[in-house]
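Novice: Please work out how this folds:
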Amino acid sequence: MADEQLDVPLNAIRAFVSIARERGVTRAARSLGMTQSSVSRYLANLEDYLGAKLIQRRGRDTELTEFGRLFATVVTEPLDTICYTAQRMRRRPQREVNRIVVRTSLTTLAYTLLVPNIQAFSKEYGGAIVDIVNSLSPPAAGDGFDVLITRDLSVIEPADQWELYSEQLVCVGASALVAGKGPSTINAAPMLTITSRPDILPTWLRAMNLTPADIHSGARYDHHYLALPAIANGNCLLVAPEIIVSHLIRDGLVTVIPGTRVPSGMVYRVYAVDRSGNPQLARLFCRWLVRLFRQNSAGSA
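Specialist: Alright, predicted model coming up:
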């Protein structure tokens, strides 16, 4: 006779993923619209199925065991994908539109990386619509967005977060200007200044053990996206985050001067806020964005 325990307890896995995400049985029950006893029963059934403890209680707090953290990491993304796909394929009218709002404080990044690739996400996830808005102001709980992409803003409300990119600064110039040349090229052409990121050039100079006297100051631009065409087509240099010039590097329009890559100390993150009207699609978008950043970081190295 078949052993019933061989059937994978999917409802119990869903309850456990909610416990891991909400950091507690009570909050998970509230999130799932279930009783606390039902969630606890699902947890017990899953632990019995796996033969291992998934959580440990320390007073009123609930923490995942090492095995629990590993299991949550492995099953969370596939479960979100299954739930999202099942909702999208329901054969009846849905109340929720297959749509999310992505807010970003990184205008140039949106222009150079996000927008050109957004249709790939839409195609991968059944025609999902992604609205993109830009704002430099700190986000508030009443703002209408599902995902926040930022380098310098903080989210004070509950949200899942992913690290996208540890910012690397590079000095670039038109390939015809700097290709095959070394760091001595730095003082052979004017260096553009970006007024919206006044921290970049001083940070890069310190890391390179240089002073402002070691470079030729060039024109000033408000934003990187205004300076990129000037760099690709002119006799000038620019220190910029590598991620926003990766497409120009890949297309052979600009070249990184060897030995000029340094970390800025800034970290790009993406947040899927808990109050999102479409939380599964928001989390899927965040994971897709992590993959996109990895591909572009590898391609520009």
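Novice: contacts and neighbour counts: CA atoms only from here.
Specialist: Noted.
Novice: how about the helices in the chain?
Specialist: 10-22, 25-32, 36-50, 66-88, 107-109, 115-124, 175-178, 200-207, 224-233, 242-250, 279-300 (DSSP state H).
Novice: quick one, which of the ones you listed is nearest to residue 95?
Specialist: Relative to residue 95, the nearest member of the helices of the chain by C-alpha to C-alpha is helix 66-88, separated by 10.7 Å.
Novice: Return the list of helices and strands in contact with the closest one.
Specialist: Applying 3 or more C-alpha pairs under 8 Å, 6 or more residues apart in numbering; DSSP states H and E, one finds that helix 66-88 contacts helix 10-22, helix 279-300.
Novice: Quick check: which of the ones you listed is buried the most?
Specialist: helix 10-22 (a mean of 21; mean count of other C-alpha atoms under 10 Å).
Novice: That one versus helix 25-32: what angle between them?
Specialist: Interaxial angle, helix 10-22 versus helix 25-32 (axes from the mean of the first three to the mean of the last three C-alpha atoms, to 10 degrees): 110 degrees.
Novice: tilt between whichever strand in the chain runs longest and helix 10-22?
Specialist: The strand that spans the most residues within the chain, counting by DSSP state E, is strand 159-174. Angle of strand 159-174 versus helix 10-22, following the same axes, to 10 degrees, is 70 degrees.
Novice: Now show me the structure for the sequence below, then we'll compare the two:
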Amino acid sequence: MSRRLPPLNALRAFEATARNGSLTRAAQELSVTQGAVSRHVTQLESWLGVRLCLRLRRGIETTPQGAAYAATLRSAFDQIEAQTQRLRARSIDNTLRIKLPPTFAIRWFVPRLARFHALNRHIDVQITTSHQQVEFDRDDVDLCIHSGAAPIPGALCRKLFGEILMPVCSPGLFKSAPPPQEPADLARFVLLCSMHRGEDWPDWLGTAQVKTIDGNSGLKFENSALAYQAAIDELGIVMAQRAFVEDDLRTGRLVAPLPLRVQTKNAYYLAYPRSRQDSPLIKAFEQWIVQETAQMEETAQMEEVAP
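Specialist: Here you go, the predicted structure:
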């Protein structure tokens, strides 16, 4: 369905006139004659069938309908101008603006960022973190990593890896108590988790068929990165995502006392606007992160089958 809009020049002329309160000043701003501005405003009024402004001896005065219409136009033009400036700035710079979930950024992305920078020294990376889903038409970002059960509507999305839950803790936690031999033994320990992931413990315990432990009990933190640090500091056992603790497991800073792994319905996706799919910066990042995640999955599979 095609849009039925008034002539753009008429909209610009009226918005400038209403904002300046003068046909003369609007003409100066638009670099046209006062007569041209007056004709455009008259044309717009005729097109709408509404009186937008009153011509006075010392200027113009908008009618109530005209003032409301001018405010709407001003907001729309402001948004167009701001987005245009952002696009023009991006076309001449080499900055890649990325929005990430906090724990993904801290536990997975930042430790690997040096490898991306080594391959793409001409690209400057700007990172912001948030649990809120990105809005590409409002947020000043080029791409994001999205966590959830489905991709972001209207964006190009590529699945990177799924979520696999597993309980982990510091080996020092077992200096004064024996490690759990089965899931029910977790009742002897403090459970740690993120406030944003309140279903992780209940889901894992449900799969383990443990009904004697309240999965909502224990210590809760603002994000998973804090919960992982609490586990390292021997406060208890955290329900972790495998991808975010693999390095700690390899170094022995964390251990997995129980073998059960639970795969959730959620996954991590790379997402960016369709309008940016030909960006060389985004293409370079997508190629790199897909290789990184593929290598991570391959290494994890090899470690699972190793004796």
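Novice: Can you give me the TM-score here?
Specialist: After superposition, the two chains reach a TM-score (TM-score structural alignment, normalised by the length of the first structure) of 0.60; 206 aligned residues with a C-alpha RMSD of 2.8 Å.
Novice: Adding distance to residue 211 of the first structure as columns, could you present the helices and strands packed on helix 66-88 of the first structure in JSON lines?
Specialist: Shown next, in JSON lines, are these (distance: least, C-alpha to C-alpha, whole Å):
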{"stretch": "helix 10-22", "distance to residue 211 of the first structure": "48"}
{"stretch": "helix 279-300", "distance to residue 211 of the first structure": "27"}
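Novice: With respect to residue 77 of the first structure, which of the ones you listed lies nearest?
Specialist: Using C-alpha to C-alpha, these put helix 279-300 closest to residue 77 of the first structure, at 7.7 Å.
Novice: Can you name every helix or strand that that closest one contacts?
Specialist: Helix 279-300 of the first structure packs on helix 66-88, strand 99-104, strand 159-174, helix 242-250, strand 262-273, going by 3+ C-alpha pairs under 8 Å, 6+ apart.
Novice: what's the closest of those to residue 45 of the first structure?
Specialist: Nearest to residue 45 of the first structure, of all these, is helix 66-88, at 14.1 Å by C-alpha to C-alpha.
Novice: which residues of the second structure does the closest one align to?
Specialist: Per TM-score structural alignment, helix 66-88 of the first structure has no counterpart in the second structure.
Novice: closest one to residue 141 of the first structure among the helices and strands packed on helix 66-88 of the first structure?
Specialist: The nearest among these, by C-alpha to C-alpha, is helix 279-300 at 15.3 Å.
Novice: the inter-axis angle of the closest one versus helix 115-124?
Specialist: Angle of helix 279-300 of the first structure versus helix 115-124, following the same axes, to 10 degrees, is 130 degrees.
Novice: now helix 279-300 of the first structure: how far from the chain's centre is it?
Specialist: With C-alpha atoms, centre = their mean, to the nearest Å as the basis, helix 279-300 of the first structure stands 6 Å off its chain's centre.
Novice: got the angle between it and strand 99-104?
Specialist: Using the same axes, to 10 degrees: helix 279-300 of the first structure against strand 99-104 is 50 degrees.
Novice: what does helix 279-300 of the first structure contact?
Specialist: By C-alpha atoms under 8 Å, 6 or more residues apart in numbering, the list of residues contacting helix 279-300 of the first structure from outside reads 77, 80-81, 83-84, 98-100, 121, 146-147, 160, 162-165, 242-243, 246-247, 249-250, 270-273, 276.
Novice: I'd like to know which of those are buried.
Specialist: Neighbour counting by 16 or more other C-alpha atoms under 10 Å classes 80-81, 84, 98-100, 121, 146-147, 160, 162, 164-165, 242-243, 246-247, 249, 270-273, 276 among the contacts of helix 279-300 of the first structure as buried.
Novice: Superposed on the second structure, what's the mean shift for stretch 286-297 of the first structure?
Specialist: Superposing on the second structure places stretch 286-297 of the first structure at an average distance of 2.4 Å from its equivalents, by mean C-alpha distance after the TM-score superposition for the first structure.
Novice: residues making contact with stretch 30-42 of the first structure?
Specialist: Residues contacting stretch 30-42 of the first structure (C-alpha under 8 Å, 6+ apart): 11, 12, 13, 15, 16, 18, 25, 26, 28, 29.
Novice: one step back: redo the helices of the first structure as CSV? Include distance to residue 138 of the first structure.
Specialist: Listed next are the helices of the first structure as CSV, based on distance: least, C-alpha to C-alpha, whole Å:
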stretch, distance to residue 138 of the first structure
helix 10-22, 24
helix 25-32, 27
helix 36-50, 35
helix 66-88, 29
helix 107-109, 15
helix 115-124, 22
helix 175-178, 38
helix 200-207, 21
helix 224-233, 21
helix 242-250, 23
helix 279-300, 20
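Novice: who wins for proximity to residue 266 of the first structure among those helices?
Specialist: helix 200-207 (10.3 Å).
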